[in-house]
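**Student:** Here is a sequence with its predicted model. Questions after.
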Amino acid sequence: MNWKNTFAPLRVKPTDALPDLMLTHLDNWGAITAVGADKKSYLQGQVTCDVVSLQSQQSTFGAHCDAKGKVWSVFRLFHHHDGYAMFQPVSAIEAELRELKKYAIFSKIELTHSQDVALGVMGNGADAYINSLSNSEGDVRAIEGGTAVRISAQRWLLLLNEDHAAQLVSQSEAVKADATLWTRFDIEEAIPVIERSEQSEHIPQAVNVQALGGISFSKGCYTGQETVARAKYRGINKRAMYIVRGDVNEPLSTDEAQQMERSVGDNWRSAGHLMAHYTFSDNSAIGLIVLPNNLEAGTELRLTAQPNTRWVIEALPYSLDDE
């Protein structure tokens, strides 16, 4: 059996306990790799995070913007082999790589769409499993075939060549769940997921990059910096990304955008679309959406295609301050 066909949906309710160790193939995720003598200085002048200060055992969020400060990509940056990897949704990579390469001809750097395989390790047993693959410590570890990166308390990313990924999956006794479970964790942890449809739509603060430590306000210039700085110091940003939860009549499709509306008195107005969503087995669902950051507490939302549903905004797991 092809190892890529061993992952199945794990249908659970919000309150169900999850298995201690789960493994998934993140087939909708990938990475851009950067190698070469100028990799550090080039990326430092392109992205919002501080590449120069990033230690080998650390990862950081970051964003790459256009000249107007709109986001091409939100990524997790870490050391990988002899360079850097920028982990992000596959659908964003084509445009992001094109934009990131614009000035690379003047520097000693090679930027490529990595062919490495992304696997996700989840559950209470994730740390112990990673320790079995590596004798080192830290949130980023070199392992056989690639790199292991801590995402959160119960989640690790593995970026591996395909041979080692196949071997690891075939030998693992973990529950093999499909990648929708990874999306659930991203939503619950309020991690922005910038797919192709979201590119060049938001400034970094509108998708909470500052709250995740992905913007350095003390580093040198980078593309879009003026807009990002004005959003902090002049308060021009009026939007933020929120977790929303509600009911559904049927599981939400990933093949089309899920539009939402918000209540305004007795009426409903467009609220945008879910940038990510996950449906539980009890016909409830969660999602991420960018909304005005001054909405009244208790504002109701609904799915445009399912107008009898009701959704609410939930508390974020972090502060939106960037201090």
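**Tutor:** Nice, I can see it.
**Student:** switch to C-alpha atoms for all contacts and neighbour counts from now on
**Tutor:** Fine.
**Student:** need the contact list for G138.
**Tutor:** By Cα atoms under 8 Å, 6 or more residues apart in numbering, the residues touching G138 are 57-58.
**Student:** how close does the residue of the chain positioned farthest from its centre get to M260?
**Tutor:** Here the chain reaches farthest from its C-alpha mean at D266, the gap being 35.4 Å by Cα atoms, centre = their mean. Separation of D266 from M260 (Cα to Cα, to the nearest Å) stands at 16 Å.
**Student:** SS state for the spatially most central residue of the chain?
**Tutor:** For the chain, the residue nearest the mean C-alpha position is V193 (4.3 Å; Cα atoms, centre = their mean). At V193 the chain is in coil, as set by DSSP: H, G, I helix; E, B strand; the rest coil.
**Student:** Below is an additional structure, to be compared with the one above:
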Amino acid sequence: MEKHTHSDQKIFSLAHLAVISVSGTDSAKFLQGQLTCDIYQLNANSASLAAFCNAKGRVITTLLVVATPTAFLLILPKNLLDKVINKLQMYVLRSAVKISANHENLHLLGLNFPFPAPDDPFRQQMGDTAIFIKHPATALRSWCLVDRQADISELTENTLSDSVVWAGLDISVGMPWFDISQSELYTPQMLNIDGLGGISFSKGCYTGQEIVARTHYLGKPKRSLFIAESPFNDTAAAGMTVVEAATRQAVGNVLSVGTSAGLSRLLLVLQKDGTHSDQLLLDDSQNTAITIVSPA
């Protein structure tokens, strides 16, 4: 594995994420009936963002789906791991599918140096002991799955950067990760999963597909995702209400919170009626001012 020594090149331990392995002869068919992306379009060169929804079309979790020769690997927020495994198991029935947590067999790292493959979002590059997945935001970031039996001393000879920093960077570019408190509250379109290529509208049925398709073809989501920031606030939390400053009217909620460059970074799910163009506040004891950076 090539060694990187530039001072601005960093490696992040992604302790806030986990990996599920889905294997077996029916694994592709099974996931095709559960996730919003088209599993049959994935290969050794292409990963995908996806949503796993309930029957009402609300997102249980967002996932990064990676195809390997022996299994599909699902990267997701760690505190949703048990819930998602249990939900997936409910649909296995007689299918030849094995679902298990796989983080004990893999290192999950975030890399902040040039990606070793063409610069396409979610581009995948497989090596002998590692899989690299291109981050959609920048050519300098990628996820890396490494076999725990591999020697990764060249990558980890320096202290790994905090996963909180990587999470903040993900928020600042609109990656719609969220924790268990926000599970089953939003449709995929409210989280911009369609904008990130994570929904196929031409594949067959999957759990929640009717609601997701109806929103796409017959209407539009009433809320959408925005990237925001505020002065550092250690009390900001997912689920907090966002209000319009002048009227104190609720206009949305916080999806996730992180820290980057000394600021609190937030993903907000807001009403799509123009209210978000006004001054917004967190509905907390400090009335923390929020600045909208951009739509996600």
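**Tutor:** Arrived safely, thanks for sending. Computed from a predicted structure; not experimentally measured.
**Student:** Work out the TM-score between the chains.
**Tutor:** Comparison of the two superposed chains (TM-score structural alignment, normalised by the length of the second structure) gives a TM-score of 0.86, and 283 aligned residues with a Cα RMSD of 2.4 Å.
**Student:** Give the equivalent position in the second structure for the residue nearest to the centre of the first structure.
**Tutor:** Applying TM-score structural alignment, one finds that V193 of the first structure aligns to W177 in the second structure.
**Student:** Report how many residues lie close to the residue lying closest to that match once chain neighbours are set aside.
**Tutor:** Leaving aside its sequence neighbours, W177 of the second structure sits nearest to T62 (Cα to Cα, 6 or more residues apart in numbering; 6.2 Å). Neighbour count for T62 of the second structure, taken as other Cα atoms under 10 Å: 28.
**Student:** wait, what's in contact with the counterpart of T62 of the second structure in the first structure?
**Tutor:** Matched by TM-score structural alignment, T62 of the second structure corresponds to V74 in the first structure. V74 of the first structure sits next to 61-64, 88, 192-194, 209 when contact means Cα under 8 Å, 6+ apart.
**Student:** what about stretch 263-278 of the second structure, how long is it end to end?
**Tutor:** This stretch, stretch 263-278 of the second structure, spans 20 Å end to end (Cα to Cα).
**Student:** what's the answer for stretch 88-95 of the second structure, then?
**Tutor:** Terminal-residue distance, stretch 88-95 of the second structure (Cα to Cα): 12 Å.
**Student:** residues contacting L280 of the second structure?
**Tutor:** 242-245, 289-291 are the contacts of L280 of the second structure under Cα under 8 Å, 6+ apart.
**Student:** Need the counterpart of it in the first structure.
**Tutor:** Counting by TM-score structural alignment, L280 of the second structure corresponds to L301 in the first structure.
**Student:** count of residues packed around V19 of the second structure?
**Tutor:** Using other Cα under 10 Å, V19 of the second structure has 26 neighbouring residues.
**Student:** Now check it against the first structure: what is it aligned to?
**Tutor:** Residue correspondence to the first structure (TM-score structural alignment): V19 of the second structure is matched to A31.
**Student:** and if you look at L93 of the second structure?
**Tutor:** L93 of the second structure maps onto I105 in the first structure, with residues paired by TM-score structural alignment.
**Student:** which one is A305 of the first structure nearest to, not counting chain neighbours?
**Tutor:** Per Cα to Cα, 6+ apart, closest to A305 of the first structure is Q259, 7.3 Å.
**Student:** thought the one you found was touching V290?
**Tutor:** No: the criterion here is Cα atoms under 8 Å, and Q259 of the first structure misses it with V290 at 11.7 Å.
**Student:** Which one's more surrounded, the two?
**Tutor:** The neighbour comparison of Q259 of the first structure against V290 (other Cα under 10 Å) goes to V290, with 20 against 17.
**Student:** check which helix or strand covers the closest residue to the more buried one other than its chain neighbours.
**Tutor:** If the residues on either side of it in the chain are set aside, V290 of the first structure comes closest to M241, at 4.2 Å by Cα to Cα, 6+ apart. Using DSSP states H and E, M241 of the first structure maps to strand 239-247.
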